[in-house]
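>>> Need a 3D model of the following:
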Amino acid sequence: MIFSWWRLCLLMLMISSQVYSARNVLCVVGESVNLSFSELNPGPYSEISWFYNETQKILLWEREEQTKIFETNMKTRIHLGDDNITLHIRQLRKEDSSTYKLQASLLSTRQELSEHVRLDVYERLTKPKIALSLSSNDNGTCLINATCSVEQIRENVTYNWIPLGQRTKASSEGIILSIRWKPGDPDQYTCIARNPVSNSSYTIFASKLCAGKTSRMSLKLLVVILSSIFSLLFVLN
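All right, here's what the predicted structure looks like:
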């Protein structure tokens, strides 16, 4: 009896822990996509159903019946392909991202076949914007803190700062670039923003950003040198 209970518990655990593997499809907002089985029995079928978010039925095809499209925000943007199984979605929106389920019934045996397809819809990234903070040291070094960002902050975006040249202390990953720059150091730094469907970049030039800072530092240094010379002449006289 105890053994039977253990077998029952083990069976329930196995059922509850079953997971499915879904193909992943990446698309861009405003474009179109065709979703279908990756490997499918050639049919014929008696019924085809498409589900959004696995449970919400959005389309039903029955043999010798008119295709039914259910009332959802996708109703005017979906239709079934000529093969009576491929789901076509046009004018994709971000909210179309979901796990879709295709369920098909074989005409001969009534056997049900199903597959899940994960659709992720992203926007193309806009040109990054750069926020700057500049300061200077007395030793002639210009301190640059640059923050890179795009409008699509929730688009699974990654950032990299790429310097032109080898001698640099720039951080290679993340939205912030922090460097101590002086004339002769690498001048060009590019922020590259990426998401799964696009990338965009923006380049800054340290020499231009630090032009005012370095000139003011040079002026301060000149004032200090001249003051020292005049003081020395005064003492000698």
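
>>> Please make it C-alpha for all contacts and neighbour counts, starting now.
OK.

>>> For residue 146, see how far away the residue lying closest to residue 141 once chain neighbours are set aside is.
Nearest non-adjacent residue to residue 141, counting by Cα to Cα, 6 or more residues apart in numbering: residue 182, 5.0 Å away. According to Cα to Cα, to the nearest Å, residue 182 and residue 146 sit 16 Å apart.

>>> Alongside the first, I'd like the structure of this one:
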Amino acid sequence: MGALALSQSQTMTASNTTEVAGTVGGSVTFHSHSTDGNTDGNVSLWFFGNEAIVTVASNDPRPVIFFKDNFKTRFAVSENGLALTISQLRMEDAGTYSVIIGDKRSTFTLRVFKELAEPTVTCEAQNCSGGSCSSSLRCSVPGAGLGNVSYTWDQPWAEGPLLPLNKSSWDKLESLTCTARNPVSSSSVTITNPGVLCAGNSTHPPSPGAHSGSWIRIGAVAGVEIASLLSIFLVYYCKSRGF
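Coordinates of the predicted model:
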């Protein structure tokens, strides 16, 4: 513990911060910015925030001391203490890591993200008027912990997750591909016959008289049925009277 107190009291002459992105379930390795190596009696001391993780002494053999048992399962040091590896990454591993070697400190900001699943493409509300229809296809990957997700289409007029689409071009496009990307992964989906997605979402307003026409047809059917019932009634009535 004396090495810990000594290292924390040192005045730092250099400080560099490196951004690192990791994938849930994967691993990352931080490499110290120090070019002098862990020599001349120096001690490598790694931190997660303000919590000490592990220390590596420079004497031979180099003892490795973890400050908590839970760090031993997924944390490992290498390169004589100049590198720290975290395996089986979890979302809660995100944060600031640092290593002090002599009078130098290296700092790392770890961000942990989930890998993207295959995107889903859906048709936005479609409007039809004046004999033409327009709609938009939306590409999305639902879920938390994905970070900043960007979307691209294989069409020059598309920007972001929405792809404007006119009905006149439905039959001209045999397929469309959307690609989603986040800091640790990318995923694509290709749909064929994109017009099929929007075919059932048209908002055609009912034409004038459409409802009245339906009522006329219903009235005509009802009239025929009533006439048939009257005929049957008259036949039984006449037989009962002996006509």
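
>>> TM between them?
Remark: TM-score between the superposed chains equals 0.64 [TM-score structural alignment, normalised by the length of structure 1]; 189 aligned residues with a Cα RMSD of 3.3 Å.

>>> Start from the N-terminal end of structure 2 and give the helices.
Assigned helices in structure 2, in chain order: 2-8, 69-74, 195-199, 210-241 (criterion: DSSP state H).

>>> For the third one, which residues meet the burial criterion?
For helix 195-199 of structure 2, the buried set under the neighbour-count rule, 16 or more other Cα atoms under 10 Å, comprises 195, 198.

>>> still on that earlier bit, looking at the helices of structure 2, spot the one closest to residue 45 of structure 2.
Residue 45 of structure 2 lies closest to helix 2-8 among the helices of structure 2, at 7.3 Å (Cα to Cα).

>>> Please name every helix or strand in contact with that closest one.
strand 43-48 (3 or more Cα pairs under 8 Å, 6 or more residues apart in numbering; DSSP states H and E).

>>> which part of structure 1 lines up with the strand it packs on?
Aligning strand 43-48 of structure 2 against structure 1 (TM-score structural alignment) gives residues 47-52.

>>> list the contacts for the counterpart of residue 32 of structure 2 in structure 1?
Residue correspondence to structure 1 (TM-score structural alignment): residue 32 of structure 2 is matched to residue 37. By Cα atoms under 8 Å, 6 or more residues apart in numbering, the residues touching residue 37 of structure 1 are 86, 102, 115.

>>> now do 10 Å
Counting by Cα atoms under 10 Å, 6 or more residues apart in numbering, residue 37 of structure 1 makes contact with 23, 85-87, 101-104, 113-117.

>>> Now restrict those to buried residues only.
85-87, 101-104, 115-117.

>>> Give the aligned equivalent of residue 24 of structure 1 in structure 2.
Match for residue 24 of structure 1 (TM-score structural alignment): residue 19.

>>> And for residue 89 of structure 1?
Match for residue 89 of structure 1 (TM-score structural alignment): residue 86.

>>> my guess is its match meets residue 29, correct?
Yes. Under the criterion of Cα atoms under 10 Å, residue 86 of structure 2 makes contact with residue 29 at 6.4 Å.

>>> shared neighbours, those two?
With Cα under 10 Å, 6+ apart, residue 86 of structure 2 and residue 29 have common neighbours 22, 75-77.

>>> Neighbour-wise, which one of the residues you listed leads?
residue 22 (24 neighbours; other Cα atoms under 10 Å).

>>> For that one, which non-adjacent residue is closest in space?
residue 112 (4.7 Å).

>>> dump the residue contacts of that neighbour.
Going by Cα under 10 Å, 6+ apart, the list of residues near residue 112 of structure 2 reads 20-26, 28, 89-95, 145-147, 183-184.

>>> Tell me how far residue 232 of structure 1 lies from residue 225 of structure 1.
11 Å.

>>> Next: residue 57 of structure 1.
For residue 57 of structure 1 relative to residue 225 of structure 1 (Cα to Cα), the value is 81 Å.

>>> More neighbours: which of the two?
Relative neighbour count places residue 57 above the other of residue 57 of structure 1 and residue 225, with 18 against 12, counting by other Cα under 10 Å.

>>> With adjacent residues omitted, what lies nearest to the more buried one?
Once flanking residues are discounted, residue 57 of structure 1 sits nearest to residue 51: 4.2 Å by Cα to Cα, 6+ apart.

>>> For residue 83 of structure 1, see how far away the one you found is.
18 Å.

>>> These two - which one has more neighbours?
residue 51 (18 against 7).

>>> what sits against that one?
Taking Cα under 10 Å, 6+ apart as the test, what residue 51 of structure 1 contacts is 57-60, 98-103, 116.

>>> again, only this time at 7 Å
57-58, 100-102 (Cα atoms under 7 Å, 6 or more residues apart in numbering).

>>> which of the helices of structure 2 is buried the deepest?
helix 195-199 (a mean of 17; mean count of other Cα atoms under 10 Å).

>>> With distance to residue 9 of structure 1 added, can I get the contacts of residue 37 of structure 1 in JSON lines?
Listed next are those as JSON lines, based on distance: Cα to Cα, whole Å:
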{"residue": "23", "distance to residue 9 of structure 1": "31"}
{"residue": "85", "distance to residue 9 of structure 1": "39"}
{"residue": "86", "distance to residue 9 of structure 1": "40"}
{"residue": "87", "distance to residue 9 of structure 1": "39"}
{"residue": "101", "distance to residue 9 of structure 1": "29"}
{"residue": "102", "distance to residue 9 of structure 1": "31"}
{"residue": "103", "distance to residue 9 of structure 1": "30"}
{"residue": "104", "distance to residue 9 of structure 1": "32"}
{"residue": "113", "distance to residue 9 of structure 1": "28"}
{"residue": "114", "distance to residue 9 of structure 1": "27"}
{"residue": "115", "distance to residue 9 of structure 1": "28"}
{"residue": "116", "distance to residue 9 of structure 1": "28"}
{"residue": "117", "distance to residue 9 of structure 1": "31"}
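
>>> First-to-last residue distance for stretch 33-42 of structure 1?
OK, stretch 33-42 of structure 1 end separation, Cα to Cα: 22 Å.

>>> How far off centre is that stretch?
Stretch 33-42 of structure 1 sits 26 Å away from the centroid of its parent chain (Cα atoms, centre = their mean, to the nearest Å).

>>> Next: stretch 40-49 of structure 1.
On Cα atoms, centre = their mean, the centre of stretch 40-49 of structure 1 falls 35 Å from the chain's centre.
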